[in-house]
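Asker: generate coordinates for the sequence data below:
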Amino acid sequence: MNEAQQERASIDAQALAELAGKTMYERDPATRHLGIALAAIGPGYARMTMTVRPEMLNGHQSCHGGYIFLLADSAFAFACNSHNAVTVGAGCSIDYVAPGRLGDLLEAEGVEQVVAGKTGVYDITVRNQHGQIIALFRGKSHRVAGLVAAL
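Answerer: Predicted coordinates for the structure are as follows:
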């Protein structure tokens, strides 16, 4: 593949990721209900943001881990579906390393590490607005039949 063909393939992959992301976001009431925004998407990549609101706090006045997990899981879902093949989570783990606080803007950045056959591995890093790591999430995906967005 020459340089021009590589550039066209990259542009097409980006457009496909954007279409898949837009379609998924429209079909994802849980993500929208929590005010999670899709900030960026690309092939094997997604970045999502969420502001910590009062109802998201736990008894220690820090962001409940379930909300942090949901933000990371959404970034995982959008990253692994960015190739427009319907892909589901097969397993994941999360490590909480610092608390999220009221008013924090949390950002989850999901990056594809490897896809082999129908299985993929994705790392999601959740940071606050100061760049401090809040949580590290690793997800394993499984591709199933179908397309996210009709072409």
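
Asker: from now on I want contacts and neighbour counts done on CA atoms only, so please keep to that.
Answerer: OK.

Asker: does residue 39 really touch residue 45, like I thought?
Answerer: No - using C-alpha atoms under 8 Å, residue 39 makes no contact with residue 45, being 11.0 Å away.

Asker: who's more crowded, these two?
Answerer: Shown here are residue 39 and residue 45; by other C-alpha atoms under 10 Å, residue 45 has more neighbours (25 against 12).

Asker: quick one: that one and residue 108 touch, right?
Answerer: No - judged on C-alpha under 8 Å, residue 45 makes no contact with residue 108 at a distance of 10.6 Å.

Asker: off-centre distance for the strand ranked longest in the chain?
Answerer: When the chain is parsed with DSSP state E, its longest strand is strand 133-147. On the basis of C-alpha atoms, centre = their mean, to the nearest Å, strand 133-147 is displaced by 8 Å from the centre of the chain it belongs to.

Asker: for residue 47, what are its contacts?
Answerer: In this structure, residue 47 makes contact with 38-41, 75, 107-110, judged by C-alpha atoms under 8 Å, 6 or more residues apart in numbering.

Asker: and this one, please, so the two structures can be compared:
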Amino acid sequence: MKAGDTAAGEMDAGEIARMCAEAIWADDAASRNLGMQLISVEPGRAIVAMTVTDTMVNGHSVCHGGYIFTLADSAMAFASNTRNRPALAQHCSITFLSPGKRGDRLVAKAAERQLAGRSGLYDVTVTRDDGAVIAEFRGHTRIVEGILLPDPKA
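Answerer: The predicted structure is shown next:
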């Protein structure tokens, strides 16, 4: 077998990532109730989208930053939980660059920058559908005990 090949009955890393995302999504009432959509997931990466609703707009008629942060945090959660090892946010920061407005579809693209031992570093860019950058988010994660999938080969 060559590097990257899988033996019969074994799943590849992409399949494991998708199964982990499905397991997390099933219990993620916060993301689902905000109308988020999981667009794609692969090892160390995820794309999550959300449309700004009337209830997400603040007194300045723009999307409240907490909702944008939550979208970015959810994208990081899916990206950091792709290897059947549960990871939680440890520290996050966000820089808001442009406002999201009522009706905007926001897309958060999370990418793993470093995974060393139990510590991960992720960058998330939040854009509007037209490509305008709304925010840049950086998050640190910590892998905790346990597994997401009881038997990833099942």
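
Asker: now do the SS call for the most centrally placed residue in structure 2.
Answerer: Per C-alpha atoms, centre = their mean, the C-alpha nearest to the average position across structure 2 is that of residue 75, at 1.6 Å. Secondary structure, DSSP: H, G, I helix; E, B strand; the rest coil: residue 75 of structure 2 is helix.

Asker: that one and residue 2 of structure 2, how far apart?
Answerer: To residue 2 of structure 2, residue 75 of structure 2 is 32 Å away according to C-alpha to C-alpha, to the nearest Å.

Asker: the strands in structure 1, which residues?
Answerer: 37-42, 45-51, 85-96, 105-116, 119-127, 133-147.

Asker: longest helix anywhere in structure 1?
Answerer: Scanning structure 1 for the helix with the most residues, using DSSP state H, yields helix 3-26.

Asker: what about the equivalent of residue 87 of structure 2 over in structure 1, neighbour count?
Answerer: When structure 1 is aligned by TM-score structural alignment, the residue opposite residue 87 of structure 2 is residue 87. Residues within reach of residue 87 of structure 1, counting by other C-alpha under 10 Å, total 24.

Asker: what about the residue lying closest to residue 87 of structure 1 once chain neighbours are set aside, how many neighbours?
Answerer: Computed as C-alpha to C-alpha, 6 or more residues apart in numbering, the closest residue to residue 87 of structure 1 that is not its neighbour in sequence is residue 143, at 4.1 Å. Neighbourhood size, residue 143 of structure 1 [other C-alpha under 10 Å]: 18.

Asker: you'd agree residue 88 of structure 2 is up against residue 122?
Answerer: No - checked against C-alpha under 8 Å, the pair residue 88 of structure 2 and residue 122 is beyond contact range at 11.9 Å.
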